[in-house]
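Undergrad: After the sequence you'll find the predicted model.
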Amino acid sequence: MVLYPSDPADGRVRVVVVEDDNANRLFFADYLTFTGFEVLALPHGLDLEQQLKAFQPQLLLLDLGLPEIDGYTLLKQIRSSPVWRHLPVVVVSGYAFAEDQHRALALGAQRYLVKPVPLQQLTQTVYAVLQLPQSRDCP
């Protein structure tokens, strides 16, 4: 199991969701919480590095089409940070073009999911990226 930067005391994996659409943000956060993750859901990427420092996540789910600062810029900032450069990032975006996918993966995203994302695919992706064993009871 690969967790970064530290294992939480209660054993729950921490995930940050950065999604500007309220319905999607709440949906992802509620579902991931239901499946056993501790979730911090943010409507934008402003001050993301400070939020990461305070929450200490093991994974970031990142939308690309964000207000003020887009997901590509955030991904560049994360990969240039000495502290967060190895944080796994899964892009969850409505941008379905191959060019967008290639760009995000070239910037360091581990996976790219196109909305709408089936919940089973989201869960399987999170487990795979974090190298967590998925129990048969998991949705």
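TA: In hand now; what should we look at?

Undergrad: When you work out contacts or count neighbours from here on, use the C-alpha atoms and nothing else.
TA: Fine.

Undergrad: any idea where the strands of this structure begin and end?
TA: Secondary structure of the chain (DSSP state E): strands located at 14-18, 38-42, 59-62, 89-93, 111-114.

Undergrad: Buried ones in the third one, by neighbour count?
TA: Translated: strand 59-62. When burial is assessed from 16 or more other Cα atoms under 10 Å, strand 59-62 yields the following buried residues: Leu59, Leu60, Leu61, Leu62.

Undergrad: In addition, the following structure is provided for comparison:
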Amino acid sequence: MARILVAEDDADIRDFLAVVLTGAGHEVTPVADGAEVLTRLAFPPPSMVLIDLHMPGLSGLDALKQIRTVPAWGKVPVVFLTASGATDDMVRARTLGAQGYLVKPIRSADLLAKIRVVLEDRSLIWLDDITQSRSA
């Protein structure tokens, strides 16, 4: 079981993610924007952050930039879940220190598989993410 902080501005998607993740035995803290991610990272720190790229206010990329400036949060894996399959966005996320990038819509099984890989081994093969987004 992992503690997963889920940041998604669309309430329906946020609820769907919470149902899938809690059904798989994870503890989920849902938030609606990047700013809320920063307030929820402190206590207790999550096992990982699943975050949308484009959100009002503080974007997922901007939140990741701030996460990586705090030493205590530096090792928290961050995976993006977004509608943007643009290679440039994937490269920016990886450059900023994200461990994964999933393009919506995503099947529950694929989401759970990616989370398992990230939690077990934080080094991901990003080519898989890029290839899958282009073939979707």
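TA: On my side now, so go ahead. Treat the numbers as computed from the prediction; the structure is a model and nothing was measured.

Undergrad: May I have the TM-score of the superposed chains?
TA: For these two chains in superposition, a TM-score of 0.85 is obtained (TM-score structural alignment, normalised by the length of the second structure); 121 aligned residues with a Cα RMSD of 1.2 Å.

Undergrad: re earlier: need the max-distance pair from the buried residues of strand 59-62 of the first structure.
TA: Greatest spacing in the buried residues of strand 59-62 of the first structure, by Cα to Cα: Leu59 and Leu62 (9.6 Å).

Undergrad: shared neighbours, the two?
TA: Val89, Val90 (Cα atoms under 8 Å, 6 or more residues apart in numbering).

Undergrad: Quickly note the distance from the aligned partner of Thr87 of the second structure in the first structure to Tyr112 of the first structure.
TA: By TM-score structural alignment, Thr87 of the second structure lines up with Ala98 in the first structure. Distance of Ala98 of the first structure to Tyr112 of the first structure, computed by Cα to Cα, to the nearest Å: 10 Å.

Undergrad: more crowded one of the two?
TA: Each of Ala98 of the first structure and Tyr112 has its neighbours counted (other Cα atoms under 10 Å); Tyr112 has more, 22 against 9.

Undergrad: In the second structure, what residue corresponds to that one?
TA: Checking TM-score structural alignment: Tyr112 of the first structure goes with Tyr101.

Undergrad: you'd agree its match is up against Asp129?
TA: Yes: Tyr101 of the second structure is in contact with Asp129 according to Cα atoms under 8 Å; the separation is 6.3 Å.

Undergrad: Which one of the buried residues of strand 59-62 of the first structure is nearest to Pro118 of the first structure?
TA: Leu61 (14.6 Å).

Undergrad: what's the counterpart of the closest one in the second structure?
TA: Aligning on TM-score structural alignment places Leu61 of the first structure opposite Leu50 in the second structure.
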